[in-house]
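Asks: Make a model of this:
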Amino acid sequence: MVRFPNQRLANVFDALQAESLPQEELARRFSVSTRTVRADIQALNAILAGHGARFILSRGNGYRLKIDDQQRFASLRETPRHNRTPRSSAERIPALMVRFLSSAYAFKMEDVADEWYVSRGTLQSDMAEVRERLSRYDLTIETKPRHGMKLFGKEAAIRVCLTDLMYSLSLDEHDSYLLASGALPFDILPRLTPSWHQSLVAGGIKLTDEGEHYLALYSAVAVKRIREGYPLPDFPMEEVDERIKTASAQLVRLIEPLTGKGFSAAEENYLRIHIAARRVQDINPSAINADDDETLVDYILNYINTHYNYNLQNDSQLRADLLTHIKTMITRVRYQITIPNPLLANIKQHYPMAYDVTLAAVTSWGKYTPYVISENEIGYLVLHIGVGLERHYNIGYQRHPQVLLVCDSGNSTVRMIQAMLARKYPQIAVTQVISLREYEKLTSLEEDFVISTVRIGEKNKPVMVLAPFPSLYQLEQLGKLVLVDRTRPYMLEKFFAEQHFMIVDRPLTQQALFKQVCGQLKREGVVDKDFYPSVVEREAIVSTLLGDGIALPHSLGLLAKQTVIYTILAPQGIAWGDNETAYVIFLLAINKTDYEEAMAIYELFVTFVRERSMPRLRDSQDFAGFKAVAIDSLSRA
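Replies: Take a look at the predicted model:
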């Protein structure tokens, strides 16, 4: 039997069995350096040497698996690679959750520690995360002297928590302790799934593949709990349409024989709610007329228009898409049914502007309703809002080259040159046309470069001499000036300044940092007294850590009187969110008039994360050094 020394090696092994990957892509996927990737490949090859296989580097394609002895390698694939004892904190936390969710009696941490060959202190440190995760489902752990610890909560919450755990494990292609232990009812699924889809179709219900999969997982959990003597208590009958009733009756016929104890009316009522919560609605606004749905959509779109200056209220397609999603979302939040969102981390990192806009709107609405909308639900709403922004606004804001045209040949020549520029390089913005005499009087230029029909001296910007009928070579030279990326350097120049740059060389809390920086911006007249409380409120909702140690604290809405980005480098790190640390912090104070440029501002920070620029930015000694690293990172993107 082969055991990999750590989970990452097992993950790399699985990834390279599926496809050939270059070391840069492996480094990105597993958040390590290319040097670590090479070390991992060497370690894997040492392990595989006795199993007739090895990873080789193919030029242009990356690492691929080469099997020298098919029979010996086949025996490797047949042996389970997982360890039946959880070895890491990432494995122990869900294993502890399942232990609490499945145990009928209290148990002691000492017994679990002995079973898993870890210290009691190690388990105690894991318990903080276990308690926090269980609390999301209103589940609590109580400790009784001499008896141990036991979970308390509603049966419906226990089932949803177990289902979410199963769902997250099923998304992971790699073997794990819980998959091997038999603690979760994955063995029931093969007896459910063959006729599952047909039963839903027969009932006239359409679900996404993920929705069907989640519903099947919930049903497997329900079977397990009923078998173990934990039926669902009375659950009120909700008004649902006849198709859901038909589909639930079909599914009950599949599930009931597996329980050995029957399927009560309460169980079927709750199953109907799960079907309704994941049902795909027809994208037809006329088919949706629930007051709650309409109210929430109106509130979200109005809030975005009022606080961020993005007017999406007349986008009928966006309104229909939001109504389609929110109709089933209301059912889920009403009954505290969670829906996993495996793309949430990517959505937050790659669409930060749309995420913040949507989060602020939904959070504001939450003050007037008993419903609690989870991050997962917000993530799905972000995708709809993001598409709406792309339809109506220049979400990929670019600063086009600003050009001064110098010409003494008359209007006809000027018009001919302007027409040629519009045809060849439509992104050029000619700010003004002046004569040679007027040019000579200028001391400096604001434009990016000069186009002239005659040879002239340079001032502070490059000069391109262009004939009225330019040659191919001249057009190529002009292209080199035009196609330079000016957007991100322009953003650095416009919104970053040395007076708004600070290196923190002493221990500092997040709260103290906000107070200090917001206080300075208020004294400068950049923001008013409402800005600091809004920054604190936004951070309390969800951490603004973008990733890779980079944080973007900001207010709810565009509240600043002028747009300023305050850069803070913290080599020692500042505690940020739950067990996270920020080393490079950009506090954003954005004015409504810069609402389109705000999108490009966020793109700057996404680029820093993608390019893994944090260590170099963090280690900058002054503003000039920071700016040089930032420009270098952006130029390589």
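
Asks: C-alpha only now, for contacts and for neighbours.
Replies: OK.

Asks: Show me what the helix or strand hosting residue 595 packs onto, helices and strands only.
Replies: Residue 595 is part of helix 595-610, with elements assigned from DSSP states H and E. The helices and strands touching helix 595-610, judged by 3 or more Cα pairs under 8 Å, 6 or more residues apart in numbering; DSSP states H and E, are helix 352-366, helix 487-495, strand 545-547, helix 623-636.

Asks: The helix or strand just after the third one - contacts with which helices or strands?
Replies: Read it as strand 545-547. Downstream of strand 545-547, the first helix or strand assigned by DSSP H and E is strand 550-551. Contacts defined by 3+ Cα pairs under 8 Å, 6+ apart place strand 550-551 against strand 581-589.

Asks: now the strand it packs on: how far from the chain's centre is it?
Replies: Strand 581-589 has its C-alpha centroid displaced from the chain centroid by 18 Å (Cα atoms, centre = their mean, to the nearest Å).

Asks: And stretch 70-83, by the same measure?
Replies: With Cα atoms, centre = their mean, you get 35 Å for stretch 70-83.

Asks: got a list of contacts for it?
Replies: 1-4, 10, 51-53, 67, 175-177, 180 (Cα atoms under 8 Å, 6 or more residues apart in numbering).

Asks: want to put them side by side, so please do this one too:
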Amino acid sequence: MDTWINGVVCADLSVLQKTLEVSEMMDVRSFDVIDSLYREKGYLDGDELASSLDISTRTLRDIIKDVREHVEQYGATISYKNNFGYRLEVHQKTLFESFLAQEKKNIENMRFDYPVTSDERCDYIIRRFLLSSTPVKSDDLCEELGISKTTFAQDLRHVRQILSRYELQVEVQSKKGLAVSGSEKNMQSCMADFVFYNDFASSASFTTHSIGQFCRQYEQKIRTCVNRVLSDNDYHMTDLGINNLVVHILITLYRGQMDPSKPDLSDVKINEDEYRLEISMAQQMADLVADYTGMTLLEEELGFIAVHIIGSRLFSREDENLISMETLNLVRDLFEEIRRHYGISFFDDMELFALMCMHMEPMIQRVRNGIPMRNPLLDTIKSENPNGYDLAVYACRWLSQRLNASIDENEMGYMALHFGIALDGMKKPGQKRVLAVCASGVGTSRMLKYNLEKLFGNSVESITTARMSEVTQMDLSEYDLIVTTVPFDYPVSTRVIQVGCYLSQSDQDALRNAFTASSDNADQLIRAFDPAMYIENGDAETWQQAVEQLCKGMSSCINIPDDFLKLTMDREMLSSTYIGNRCAVPHPTSVVLEENRIAVMHLKKPVVWSNGKRVEWVFLIGMKRYEDAGSDQLIHALYELIGDGNALRQLKLDASYDHFIRILQSVLSVQSEAEDDFFR
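Replies: Below is the predicted model:
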């Protein structure tokens, strides 16, 4: 019989002894303090350390007092210095690191049974709801978590926000307690994220929980059934897709045991004539599962399994004939929409067209039936290629309207991989597109082009020649440099250099400077961060207020469209712009400005962002309409800053504009042009 110990279902009471043993070890907060000081390798401000751990400075002082003697047993000391903070000095490295590694292992297992931070408690509460067959009383949760009713009420509000993203609600059942309600499909999706696709699945808490024991007993059997059917039918699925399917079957069977009335998964949209093979394979899997486990999958659940199979099919070039006309037309129309909205044409990239078709064929079935496809690279994709991700966000918004189905950010991330590679291939790093302008003669144009090619060789991606009379009909923003033999009076942002047809020594020197110098040096990049658009200690209480205040500040300095705020809010609703390190980068769905500008806010108190994460720094990005190297450098510099934890810690100590600029300059000075491109 299952027994609840600290909110965890345990198969036998022997686990109680282990729990009592763990309670005698170092607690989570003490470990976090020691670990933070060790990773700092220097002094760490007390206020900053307390804030990062969601504790008061008084609590921090008490913890430091308690752990000082403890770490001394393992060859380390903790000291304090006015105006600098705390510092951990290690005198016996091997002994201390061995101690820290063992404590880390113990603590990682404890976090799920004894959550400390608000985020950890919210995860605990959600798992408690999902894994309980009966309503859970709030008093029991308060006792298990060791928190007051006021703190629990605050956590519960956050829990409701998280569950709303799955279209689930927390119901109060009179005299019984709290329970989660919603469709079975959404319930399973939430359960997959909070039980299987996070660190809980590899913890001791999962192992001792009844669902962990259920998985240990049946997971390999179900995986064998799935792989056998795929092999028998010579059908290929992605590794992630196979894993998702196994997890889905596990959850379905487990929830079937929790509720003998069986969950309803009948709302599946699938063309039975078109997908006879996949429906047959679902039945084959169900038959094998029954043989291997003794548990039965209902007929209405087979359609859901079939959709998982279809949605994770792995296409190869040999399967291109299986791509439907709907998909071909959808990709073609999507490329046309991107060309209309962004001015970027992918029609010459047949590799991208083929890859996008093979990706979108199963994706259509996933989104129509609400089958989530987890993306373990999502955070990396967002940070490493923001341009490709934003293009994918817009593309998925357009697709969701065409398909009349919502598309989550995991799907956006996969699409961003394709767009990222295509965008990267459009323009080789370091190469320039040059427009050579002459008065009228064909001979002088050819001579100028020849001399430019001779001078710069592979440094030039393309050289386009044009007569002065043709310039007014051209989009000059496509070029990185304009070289002209005649006076050029048109207002353009692109650099213009006037030379002679035969390129004198001074002409060559001027052109070399243009090619070797960055199109936007550090000073030009920093000008994007106007002091009038910098808020040192913002008082916004919600992420919406933060965005509104930054938009207002930007509008007071430069001309922005009337719908700039709306476009920014629309972008946030498509996919959260939280980027990690308690930073968010809101921006509109389109590039709408005449110049690059970034408005910055450092918040006195962190706000909860649209994805439930806490944010201290908000960077409102406004990019100019036409793309140039300066725009790429600006975004790269910002993401370098956000990814530099040490720089952000320094800024937290002094959030003034002058200090921010000094930190930004230091980040720019160490940027490496030879950095590997993740998407390559």
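
Asks: ok, of the contacts of stretch 70-83 of structure 1, which one's closest to residue 427 of structure 1?
Replies: residue 10 (49.1 Å; Cα to Cα).

Asks: Same question for the aligned partner of residue 274 of structure 1 in structure 2, what's its three-state structure.
Replies: Alignment note (TM-score structural alignment): residue 274 of structure 1 maps to residue 308 of structure 2. On the three-state scheme (DSSP: H, G, I helix; E, B strand; the rest coil), residue 308 of structure 2 is labelled helix.

Asks: Residue 308 of structure 2 reaches residue 243, doesn't it?
Replies: No - judged on Cα atoms under 8 Å, residue 308 of structure 2 makes no contact with residue 243 at a distance of 10.4 Å.

Asks: wait, isn't residue 290 of structure 1 in contact with residue 327?
Replies: Yes - using Cα under 8 Å, residue 290 of structure 1 is in contact with residue 327, at 7.3 Å.

Asks: higher neighbour count, these two?
Replies: Neighbour count, other Cα atoms under 10 Å: between residue 290 of structure 1 and residue 327, residue 327 has more, with 23 against 12.

Asks: Provide the secondary structure category for the aligned partner of that one in structure 2.
Replies: Taking TM-score structural alignment as the criterion, the aligned counterpart of residue 327 of structure 1 in structure 2 is residue 361. Each residue gets one of three states, and residue 361 of structure 2 gets helix by three-state DSSP.

Asks: surely residue 361 of structure 2 meets residue 329?
Replies: No - with contacts counted by Cα under 8 Å, residue 361 of structure 2 stays clear of residue 329, the gap being 11.3 Å.

Asks: In TSV, list the helices and strands packed on helix 595-610 of structure 1 along with mean neighbour count and distance to residue 617 of structure 1.
Replies: Compiled in TSV, these are given as follows (neighbours: other Cα atoms under 10 Å; distance: least, Cα to Cα, whole Å):
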stretch	mean neighbour count	distance to residue 617 of structure 1
helix 352-366	20	20
helix 487-495	16	14
strand 545-547	21	14
helix 623-636	16	6
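
Asks: export those to a markdown table and tack on distance to residue 537 of structure 1?
Replies: Output for these, formatted as a markdown table (distance: least, Cα to Cα, whole Å):
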| stretch | distance to residue 537 of structure 1 |
| --- | --- |
| helix 352-366 | 10 |
| helix 487-495 | 24 |
| strand 545-547 | 15 |
| helix 623-636 | 29 |
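
Asks: Specify the stretch among those that is closest to residue 197 of structure 1.
Replies: Nearest of those (Cα to Cα): helix 352-366, 33.7 Å.

Asks: distance from the closest one to structure 2 after superposition?
Replies: Here the mean offset of helix 352-366 of structure 1 against structure 2 after fitting is 2.0 Å, by mean Cα distance after the TM-score superposition for structure 1.

Asks: so how far is that helix from its chain's centroid?
Replies: 14 Å.

Asks: And for that helix, what's in contact with it?
Replies: 296, 299-300, 303-304, 308, 347-348, 372-373, 378-379, 381-383, 385-386, 389, 538, 541, 546, 556-557, 598-599, 602.

Asks: Same question for stretch 624-637 of structure 1.
Replies: 485, 488, 489, 492, 604, 607, 608, 611, 613, 616, 617, 620.
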